[in-house]
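# Give me the fold of what follows.
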Amino acid sequence: MSFHSFKVKNIQGKEIDLSAYKGKVVLAVNVASKCGFTSQYESLEAIYKKYKDKGFVIIGFPANNFGSQEPGSNDQIAEFCKLNYGVSFDMMSKISVKGDDKHEVYKFLTESGSEKGDVKWNFEKFLIGKDGSIIGRYGSSVKPDSKELTSAIEQSL
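Modelled structure (predicted):
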């Protein structure tokens, strides 16, 4: 079982097989539009642009699990991300990242690897290797363009 074992719907509702990301380094992030960390969209987009030609992708997973900070529809979320932050990385349909209705991809992310446990807040980041294994997990307060995270990305590429 790996990150590549799952299927999700993108923000337009089309089914995406995560095996399409084999051979790429992926940063999976649970995102929200009305959070104190929402400005991280800006640095997420910046690191995506910096590393995308080297085989790096970001996948945003909108989730409304924390303080109802992602109340909008998929269309509203997509529009917000594009208009406010110019998001061009992949965005998936809104899912649940914790609780009884936790999406299976987040079950894998939170129950595998060396750092198990529920997602604690919006903008928690999982770095996934080219083989679909979890390389690292970074809390909400770790900025996407931090040396800690960009070094791990560079080493994984």
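# from here on, contacts and neighbour counts on C-alpha atoms
OK.
# can you pull out the helices in this protein?
Along the chain, counting by DSSP state H, helices occupy 40-51, 74-85, 104-111, 147-156.
# Turn the ones you listed into CSV, columns for distance to Phe123 and mean neighbour count.
Converted to CSV, those look like this (distance: least, CA to CA, whole Å; neighbours: other CA atoms under 10 Å):
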stretch, distance to Phe123, mean neighbour count
helix 40-51, 8, 18
helix 74-85, 14, 15
helix 104-111, 13, 19
helix 147-156, 13, 14
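# Those helices: which one's closest to Ala28?
Smallest distance to Ala28 across those (CA to CA): 9.2 Å, for helix 104-111.
# Just checking the distance from that closest one to the centre of its chain.
Distance, stretch centre to chain centre, for helix 104-111: 12 Å (CA atoms, centre = their mean, to the nearest Å).
# next up, for comparison:
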Amino acid sequence: MTKLTDLPVRLADGTTGDLSAYAGKVLLIVNTASKCGFTPQYEGLEELYRDYKDRGFEVLAFPCNQFGAQEPGDAAEIANFCSLTYDVSFPVMAKIDVNGDDADPIFKHLKKEKSGLLGSAIKWNFTKFLVDRDGKVVSRHAPTTKPEQLRKEIEALLG
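Down below sits the predicted model:
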């Protein structure tokens, strides 16, 4: 069985790596967009990251333009927006697809492990997946779930 930390990841600079650098950490993986009604959640994601990063927590953002074309920018524009608007310090990866034939392997894995209420497809920006230290996908949260609503679950996983 494929482990999440073995999967390839496209980094914002265009290179490819894998998630092995995040092995043993609690992860919150989110598909993001800069021009979405949920975009202000970047602020809550950053707050979670700053509060818990020293305890082995990471937020990984994956920009996606599949929903209402709400992430039209290139990697530099996205990084600039995240930094200047929300002071984001967690990793923002390369823009990817989360659904369809070209869906990123990470999101294929996440969707297989945790289906949503209406099936496995991602329905909109800011769908969130919480992954434990062993790489197990423990929960999936709708875009309407605010980052701060995940605190108790994150704290339980951090121990």
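# quick one: TM-score?
Superposed pair, TM-score by TM-score structural alignment, normalised by the length of the first structure: 0.95. Supporting alignment: 155 aligned residues with a CA RMSD of 1.1 Å.
# quick revisit: so which of the helices of the first structure comes closest to Val97 of the first structure?
Evaluated with CA to CA, the helices of the first structure place helix 104-111 nearest to Val97 of the first structure, the distance being 5.6 Å.
# The closest one vs the second structure, mean deviation?
In the superposition with the second structure, the aligned residues lie an average of 0.7 Å away from helix 104-111 of the first structure, counting by mean CA distance after the TM-score superposition for the first structure.
# what residues are up against Ser88 of the first structure?
45, 82 (CA atoms under 8 Å, 6 or more residues apart in numbering).
# I'd like the distance between it and Phe6 of the first structure.
Look at Ser88 of the first structure and Phe6 of the first structure: by CA to CA, to the nearest Å, they are 22 Å apart.
# any chance of the helices of the first structure in a markdown table, plus distance to Ile59 of the first structure?
Formatted as a markdown table, the helices of the first structure follow (distance: least, CA to CA, whole Å):
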| stretch | distance to Ile59 of the first structure |
| --- | --- |
| helix 40-51 | 10 |
| helix 74-85 | 13 |
| helix 104-111 | 12 |
| helix 147-156 | 14 |
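# Can you tell me which of these is nearest to Lys120 of the first structure?
helix 104-111 (10.5 Å).
# which residues in the second structure does that closest one match up with?
Alignment note (TM-score structural alignment): helix 104-111 of the first structure is matched to residues 105-112 of the second structure.
# what's in contact with the matching stretch?
4, 7-9, 98-99, 120-122, 129, 137.
# do stretch 31-43 of the second structure as well
Stretch 31-43 of the second structure is contacted from outside by 61-65, 70-71, 78, 81-82, 86, 88, 98, 125-128, 143-144, 146-147, using CA under 8 Å, 6+ apart.
# tell me which residues of it are tucked away?
31-36, 38-39, 41-43 (16 or more other CA atoms under 10 Å).
# which residue lines up with Val137 of the second structure in the first structure?
Under TM-score structural alignment, Val137 of the second structure pairs with Ile134 in the first structure.
# dump the residue contacts of the residue nearest to that match when sequence neighbours are not counted.
In space, and not counting its chain neighbours, Ile134 of the first structure is closest to Ile128: 4.6 Å by CA to CA, 6 or more residues apart in numbering. Applying CA under 8 Å, 6+ apart, we find Ile128 of the first structure in contact with 3, 25-28, 134-136.
# And Val142 of the first structure, by the same measure?
Contacts for Val142 of the first structure (CA under 8 Å, 6+ apart) come out as Leu149.
# again, 10 Å this time
40, 123-125, 148-149 (CA atoms under 10 Å, 6 or more residues apart in numbering).
# which of these map to contacts in the second structure?
Contacts conserved in the second structure for the contacts of Val142 of the first structure, counting by both residues aligned by TM-score structural alignment, their matches' CA atoms under 10 Å: 40, 123-125, 149.
# Make JSON lines out of the residues you listed and add distance to Leu109 of the first structure.
What follows is those, written out as JSON lines (distance: CA to CA, whole Å):
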{"residue": "Gln40", "distance to Leu109 of the first structure": "21"}
{"residue": "Phe123", "distance to Leu109 of the first structure": "14"}
{"residue": "Glu124", "distance to Leu109 of the first structure": "11"}
{"residue": "Lys125", "distance to Leu109 of the first structure": "10"}
{"residue": "Leu149", "distance to Leu109 of the first structure": "17"}
